[in-house]
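Trainee: no letters, just coordinates:
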């Protein structure tokens, strides 16, 4: 491989990884600084810069449901539209996600008005939705073989973003300083756009032809009887990831558990176990890992519903077992499996469908939790989740 191709590969790798890193960052960064971002006094000015005049419930809706609504729009409508636009490919779509992220993060970092927090989170969701449809497809195309680690790199990048944001929030969760969280994400979004300007084509000639083949539309995929079994698998796979409750833990970990250490431990366990998956997936197989992951998640949610507010130690152990279980299967495998369920012509549409179901499930879970947390005891919420699973 020539130096030019190696450089192109590295730039493409960084460009794609950064998009998923920003996805992970956006999931947890604003939720992690909630206490600092919300004004605590009653006589507050709407133009106060160190905090926002917003209630806990409204802030939670901006953090979760509005982000998920943006993600749904990005995955279901914007990503397919850009994919069918002349002169656009997956790399162009990832660049668009960087631009949407840049605008959204700058709005959150600079606005003194709580209403614009919803706008910023919605744009961040659009960015995440477009990126999560486009990036796994490109990583799949870069794989040298079926056992390549690149298939899991989407989740590794997301979890790295989660962990970094959670760690920085321990320092920046203070009045005014909390705005550095979206500010840093804005800088990273700008870097992503700069990488796209210099980014070289992927170093395999036949991909250039594949990029311009006409894709089947989302409606065509639903009508295709041969694709129907894989379509059902994709829907169930991506729905199960969110219904398992991971974003309840990630979005609201500090609000639920009131502990920076538990929140940081959650993301560290998530990161470590995601890397463990890379090491064991070829030995154990994707199906076995996914089943182990789902059973472990259900069991730990059940324990959590009984131990919450009763035993700090048991609750902490249950949380870490849940995160470890999720991270070896439910977290990384759906993105990898999804791209393998489709042909080249159905890849964009099937990925959009699967990720749209993922966002819908995310939206339903986060919206339900935002409502239930104000009227039900947290133990009852996790008990309901256990029964549903």
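Mentor: Arrived safely, thanks for sending. These numbers were taken from a predicted model, which means no experiment stands behind them.

Trainee: CA only for contacts and neighbour counts going forward, please
Mentor: Noted.

Trainee: can you map out the helices along the stretch 251-389 of the chain?
Mentor: Applying DSSP state H, counting those that start in this stretch to the stretch 251-389 of the chain gives helices spanning 260-284, 286-307, 312-327, 333-340, 347-372, 378-388.

Trainee: which among the ones you listed is found nearest to residue 73?
Mentor: helix 347-372 (8.0 Å; Cα to Cα).

Trainee: A helix includes residue 202, no?
Mentor: No. Residue 202 is assigned coil when assessed by DSSP: H, G, I helix; E, B strand; the rest coil, not a helix.

Trainee: run a quick neighbour tally on it.
Mentor: Applying other Cα atoms under 10 Å, we find 21 residues neighbouring residue 202.

Trainee: so it is in contact with residue 8, correct?
Mentor: Yes. Using Cα atoms under 8 Å, residue 202 is in contact with residue 8, at 6.7 Å.

Trainee: what touches both of the two?
Mentor: Counting by Cα atoms under 8 Å, 6 or more residues apart in numbering, residue 202 and residue 8 have no shared contacts at all.

Trainee: ok, now which ones touch residue 174?
Mentor: Residue 174 neighbours (Cα under 8 Å, 6+ apart): 33, 36-37.

Trainee: what helix or strand is residue 145 on?
Mentor: Using DSSP states H and E, residue 145 is not contained in any helix or strand.

Trainee: distance of it from residue 151?
Mentor: 10 Å (Cα to Cα, to the nearest Å).

Trainee: between the two, which is the more surrounded one?
Mentor: residue 151 (27 against 11).

Trainee: what sits against that one?
Mentor: 136, 139-140, 143, 335-336.

Trainee: the structure to be compared is supplied as follows:
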């Protein structure tokens, strides 16, 4: 990577990725805060699920409207708007007088999360040069995991006093940094071109590439926009692209139904169930789990173009299946009660680490690779909505499942779903390592499995 030539675009991606950090922070902070919110407002299990899941209702709304708004008003403007909503949501939830306004504030924060989940990687992808686009877009996923860890550490700092309002309210600081930082960032050249501002698009592209030689990239932008204009929603049902749509939506669903966000949202609660001392001890152990998430995400980013997508998905799923099975067994065997808390911590670390290697980052990368260009934007928005919808389903049913199936049964259910995910990946998900987007698209259109591409290209 030429740091000198790409210096400005790296700065842009880093500032923009604060949106991912806020995504992670507001996702993870509720895991510790809920331990004290439930006491403050005397919440039942169902009420706790609603407080935790309210942010996901907003996220579904934010993800569903962000594409249209980003196309109309621009990526940069919408990220600034998301930063404002993040900041106002932090203040609103910190000052809430009752659980109902807390839920309303969490829905507002969720709208910002949904917007950030779609627009932040889109903006980074559109300003990044092709040779470092994957690394810079992955920076957003890394920022999400860092945001989760930061939220856990903030939770731990305030755990002894139970100041949940500070836990929620401190998100205003990165919100201000994001909003002010994005004010000085350039609009997406691709968006400018789509609005007819060709000269300004060229000027921005020359600035962020630090060269006047941008003719080829301007041509690529024009061709891709022409291709997208020819797309209709009905094209998503075309038999030749249906396999790609199934793969994307399937990965989106399995990423959530294997239970990852039960850990993100409820890890301290799970560890308290396991008898791990105080709320502070549970939150500290959760922070350790978050660090594992960050480190293994970095490992995945380093390996993904060397080992491939499918191996990381399959290896990660095996780790998730085994760790979930062992976690359920630990809760099921009364003789392990004395050491159950630390067994739960170890199982959750293996589980989160396995997710961070596979389904976590690989899902987001693959949905940007497997779709033909003309339907890529719409197909990715459907996969993103499916992901958020099933995220909501898992979060809002976790405590109820524990009441209905018991703690062991709930984790065994997630483990069984993990087996289904392994079969799905093994049977249907192609390997896209080393294949250009054009090669993948050509094979889908031929009705062939993308794994055959190497053989055909060599011939």
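Mentor: Sure, I can see it. The structure presented is a predicted model; accordingly, all values stated were derived computationally and were not measured.

Trainee: TM between them?
Mentor: Aligned and superposed, the two chains score 0.87 in TM-score terms (TM-score structural alignment, normalised by the length of structure 1); 374 aligned residues with a Cα RMSD of 2.8 Å.

Trainee: just send the helices of the stretch 251-389 of structure 1 back as CSV, with distance to residue 239 of structure 1 too.
Mentor: Shown next, in CSV, are these (distance: least, Cα to Cα, whole Å):
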stretch, distance to residue 239 of structure 1
helix 260-284, 20
helix 286-307, 13
helix 312-327, 14
helix 333-340, 10
helix 347-372, 5
helix 378-388, 13
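
Trainee: as CSV, the ones you listed with distance to residue 125 of structure 1 and mean neighbour count would be great.
Mentor: Supplementary listing: the helices of the stretch 251-389 of structure 1 in CSV, determined by distance: least, Cα to Cα, whole Å; neighbours: other Cα atoms under 10 Å:
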stretch, distance to residue 125 of structure 1, mean neighbour count
helix 260-284, 20, 19
helix 286-307, 26, 19
helix 312-327, 22, 22
helix 333-340, 18, 23
helix 347-372, 10, 23
helix 378-388, 24, 16
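
Trainee: which of the ones you listed sits closest to residue 227 of structure 1?
Mentor: Across those, closest to residue 227 of structure 1 is helix 347-372 (Cα to Cα), at 9.2 Å.

Trainee: wait, residue 259 of structure 2 sits on residue 414?
Mentor: Yes. Counting by Cα under 8 Å, residue 259 of structure 2 does reach residue 414; the two are 6.0 Å apart.

Trainee: next, show the common contact partners of these two.
Mentor: Joint contacts of residue 259 of structure 2 and residue 414 (Cα under 8 Å, 6+ apart) do not exist.

Trainee: the contacts of residue 174 of structure 1, buried ones only, as a ChimeraX selection?
Mentor: Command for ChimeraX that selects the buried part of the contacts of residue 174 of structure 1, burial taken from 16 or more other Cα atoms under 10 Å:
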select :33,36,37
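
Trainee: the contacts of residue 174 of structure 1 in helices, which ones?
Mentor: Secondary structure from DSSP state H places 36-37 of these in helices.

Trainee: just the contacts of residue 174 of structure 1 now: which is nearest residue 378 of structure 1?
Mentor: residue 33 (20.6 Å).

Trainee: what's the counterpart of that closest one in structure 2?
Mentor: Counting by TM-score structural alignment, residue 33 of structure 1 lines up with residue 33 in structure 2.

Trainee: then residue 263 of structure 1?
Mentor: Residue mapping for residue 263 of structure 1 onto structure 2 gives residue 286, with TM-score structural alignment as the criterion.

Trainee: test my guess that that match contacts residue 268.
Mentor: Yes. Using Cα under 8 Å, residue 286 of structure 2 makes contact with residue 268 at a distance of 6.2 Å.

Trainee: please report how far residue 38 of structure 1 lies from residue 31 of structure 1.
Mentor: In terms of Cα to Cα, residue 38 of structure 1 sits 11 Å off from residue 31 of structure 1.

Trainee: more neighbours: which of those two?
Mentor: Using other Cα under 10 Å, the more surrounded residue of residue 38 of structure 1 and residue 31 is residue 31, with 23 against 18.

Trainee: circling back to that earlier point, okay, the contacts of residue 174 of structure 1 in JSON lines with distance to residue 184 of structure 1 next?
Mentor: Formatted as JSON lines, the contacts of residue 174 of structure 1 follow (distance: Cα to Cα, whole Å):
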{"residue": "33", "distance to residue 184 of structure 1": "14"}
{"residue": "36", "distance to residue 184 of structure 1": "17"}
{"residue": "37", "distance to residue 184 of structure 1": "16"}
